[in-house]
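1. Provided below for reference: sequence and predicted model.
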Amino acid sequence: MKTKQLLLAGLILCTTAAHAHRVWVTSNHTHGGEILKAELGYGEFPELEPIAQDRLHIFRRPMQLVTENGKEDLQQKGRYNYQYESKKPVKEGSYLLIAEYQPTFWSKNREGWKQTDMKAMPDAEYCEQTRMYGKNVVNVGHESADTKIVTRPVGYGLEIVPMDNPANIHVGERFKVKVLFNGEPLPNAVVTATFDGFDTSDRSKSHKVEAQAFYDKTGDDGTVDIIPLRQGFWKANVEHKVDYADQKVCQKLSSYSTLTFQIGHQAH
């Protein structure tokens, strides 16, 4: 009996841990005239892992490249289901690569988490409608550092908007970003950031959030200065929870957003 209880507790822990995943986006360094290759992170940063079959529908909207002509869908292509490619070669310039985790109800009772609301799970201890957004600053070519597209909001429910192209930011300099919630500046929001190689611990079993190299809160205007103290691939993160509109359906609307960017030259 005790063994079964321990097993059940372990399953609940794993389910909770899986629910704690965040969305982030990465792309290979690309030269003008080449196909852009990108990957959708949904797991332990910076490790990439296949998306579980029961969650593929949450990512039914394809990854998109934001250009001066609007948003272009990428195609899922590669050995793994988190790999994407542009449908045609991209020219030199600065872009945004975006991905969205569709709003999904998650409720938890004594048996664990399920993709459902409180009407379908009346004994739920907690319910949230989860929505996640990932954004990656893409500089195609070695000299690209334009700000026109990069600093423009894409219209997500929660997003981190760079005030400059990170290609213009050197190690130790301040990289100002603005956090928007439903298009409006979000004050007093906690923004954390870390980089590939900062946390080298094995989190494959614990699924704990990776250690952060930066922590601060946004000001009244929704801005905060991220201070990247070393070069490399960075991920900034922000979360925000509000009451769900219908408390009989769910308790919270939970939004999670990341911004990934390169400080210093990216490897070829």
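-> Happy to help now that I have it. Numbers count the residues shown, from 1 in each chain.

2. alpha carbons only for contacts and neighbour counts from here, please
-> OK.

3. show me the longest strand that occurs in the protein.
-> Taking DSSP state E as the criterion, the chain has its longest strand at strand 93-109.

4. ok, structure two:
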Amino acid sequence: MKKTFIILCSLTVLLSTSIVYAHDLWLNVSNYFPKPGEVVTIELGWGHRFPTDEVIKEGWLESIYAISPKGEKISLKKLDPTHFSFRPQIAGIYLVAAQIKPGFLTKTTEGYKLQTKRGLKNVITCFRYDKRAKAIIQGGKKKEGISQKAGHPLELIPLKAPAQLKEGDTFPLKVIFRGEPLSKTYLFATYAGFSEEKNTFAYTTMTDEEGVGSIKILKKGKWMVKVEHKIPFPDKEECDEYLYGATLTFEVR
């Protein structure tokens, strides 16, 4: 009982820290299982509540593109500042990858500032954020492309195709940071409709020594998994930490 209480307290602290830090970026997909040639629409998700929360500010997006099953980069058609589309032309697994422009966020006693600590008074903390997002789209029945990486600093790598999953299964993922497995880090997962509360997740687990963690698929539907990782910033006069964030969205039918 005592051990359970300690774990719950630790998770509460961790979630509170995440609330303080920054918004999450994720990708909402109109159809995760299109037939080759069908149009797929991608929406930028932003905030603390999956699948819909806030609208990301125009100009904050750094890049968004798809990767074909053969590893080819595909440009997306911009429909408006938060919606994009493309047509998967061949069968296999596609990744859609996005990132916002990295920057600094400093918390002071007067509020948040989008800058370093320099020149500010009453600083509480500062971090340089790097937020990335991926979505898995399976065109047809082929599983070619499941092991592809987007090359993000912090990345969630699926070890099983979502099309193989059903309610009650476990979904194994590998977390890598700068190309190396990231052990003993928390994964947070939730599905659309689980909760209307911010920063509330249906499932939490920790990666093992190989950087692998498994998410229990509690219900079919659209899912998001997120991970964060912090490292010290080299110049403490400028900022305190780097904060890396990554999400992965997919659907279980």
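-> Looks like it arrived, so ask away. In this text, all values refer to a predicted model and were calculated from it rather than measured experimentally.

5. just give the TM-score of the two.
-> Overlay of the two chains. TM-score (TM-score structural alignment, normalised by the length of structure 2): 0.85; 232 aligned residues with a Cα RMSD of 2.0 Å.

6. ok so, going back, now find how far off-centre the longest strand of structure 1 is within its chain.
-> From the chain centre to the centre of strand 93-109 of structure 1 is a distance of 7 Å (Cα atoms, centre = their mean, to the nearest Å).

7. tell me which helix or strand comes right after that strand.
-> Later in the chain than strand 93-109 of structure 1, the nearest helix or strand by DSSP states H and E is strand 112-114.

8. so what touches that following strand?
-> 11-12, 15-16, 19, 106-108 (Cα atoms under 8 Å, 6 or more residues apart in numbering).

9. which part of structure 1 matches stretch 153-161 of structure 2?
-> Under TM-score structural alignment, stretch 153-161 of structure 2 corresponds to residues 157-165 of structure 1.

10. do the same with stretch 226-235 of structure 2
-> Under TM-score structural alignment, the match for stretch 226-235 of structure 2 is residues 237-246.

11. show me where the stretch 151-253 of structure 2 has strands.
-> 154-158, 170-177, 180-181, 186-191, 203-206, 212-216, 221-232, 241-252 (DSSP state E, counting those that start in this stretch).

12. how about those strands in a markdown table, adding mean neighbour count?
-> Formatted as a markdown table, these follow (neighbours: other Cα atoms under 10 Å):
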| stretch | mean neighbour count |
| --- | --- |
| strand 154-158 | 24 |
| strand 170-177 | 19 |
| strand 180-181 | 16 |
| strand 186-191 | 23 |
| strand 203-206 | 16 |
| strand 212-216 | 21 |
| strand 221-232 | 18 |
| strand 241-252 | 23 |
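
13. who wins for proximity to V39 of structure 2 among those?
-> Closest to V39 of structure 2 of those, according to Cα to Cα: strand 241-252, at 16.9 Å.

14. circling back to that earlier point, between the contacts of strand 112-114 of structure 1, which sits nearest Q247 of structure 1?
-> Closest to Q247 of structure 1, out of all of the contacts of strand 112-114 of structure 1 and judged by Cα to Cα, is S107, at 12.9 Å.

15. what residues are up against that closest one?
-> 113-118, 121, 124-128.

16. go with 10 Å
-> 113-118, 120-129, 250-251 (Cα atoms under 10 Å, 6 or more residues apart in numbering).

17. select only the buried ones of those residues in PyMOL?
-> Buried residues within those, by 16 or more other Cα atoms under 10 Å, are selected in PyMOL with:
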select buried, resi 113+114+115+116+117+118+121+124+126+127+128+129+250+251
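
18. structure 1: helices as residue ranges?
-> With DSSP state H as the definition, structure 1 shows helices at residue ranges 2-19.

19. now do the aligned residue in structure 1 for L27 of structure 2: how many residues are near it, please.
-> For L27 of structure 2, the aligned residue in structure 1 is V25 (criterion: TM-score structural alignment). Residues contacting V25 of structure 1 under the criterion other Cα atoms under 10 Å number 27.

20. wait, doesn't V25 of structure 1 sit right on Y42?
-> Yes: with contact defined as Cα atoms under 10 Å, V25 of structure 1 counts as touching Y42 (8.7 Å).

21. for E72 of structure 2, the count of nearby residues, please.
-> Around E72 of structure 2 there are 10 residues (other Cα under 10 Å).

22. tell me how far it lies from K134 of structure 2.
-> Using Cα to Cα, to the nearest Å, one gets 16 Å for the distance from E72 of structure 2 to K134 of structure 2.

23. again with V252 of structure 2
-> Taken as Cα to Cα, the span from V252 of structure 2 to K134 of structure 2 is 16 Å.
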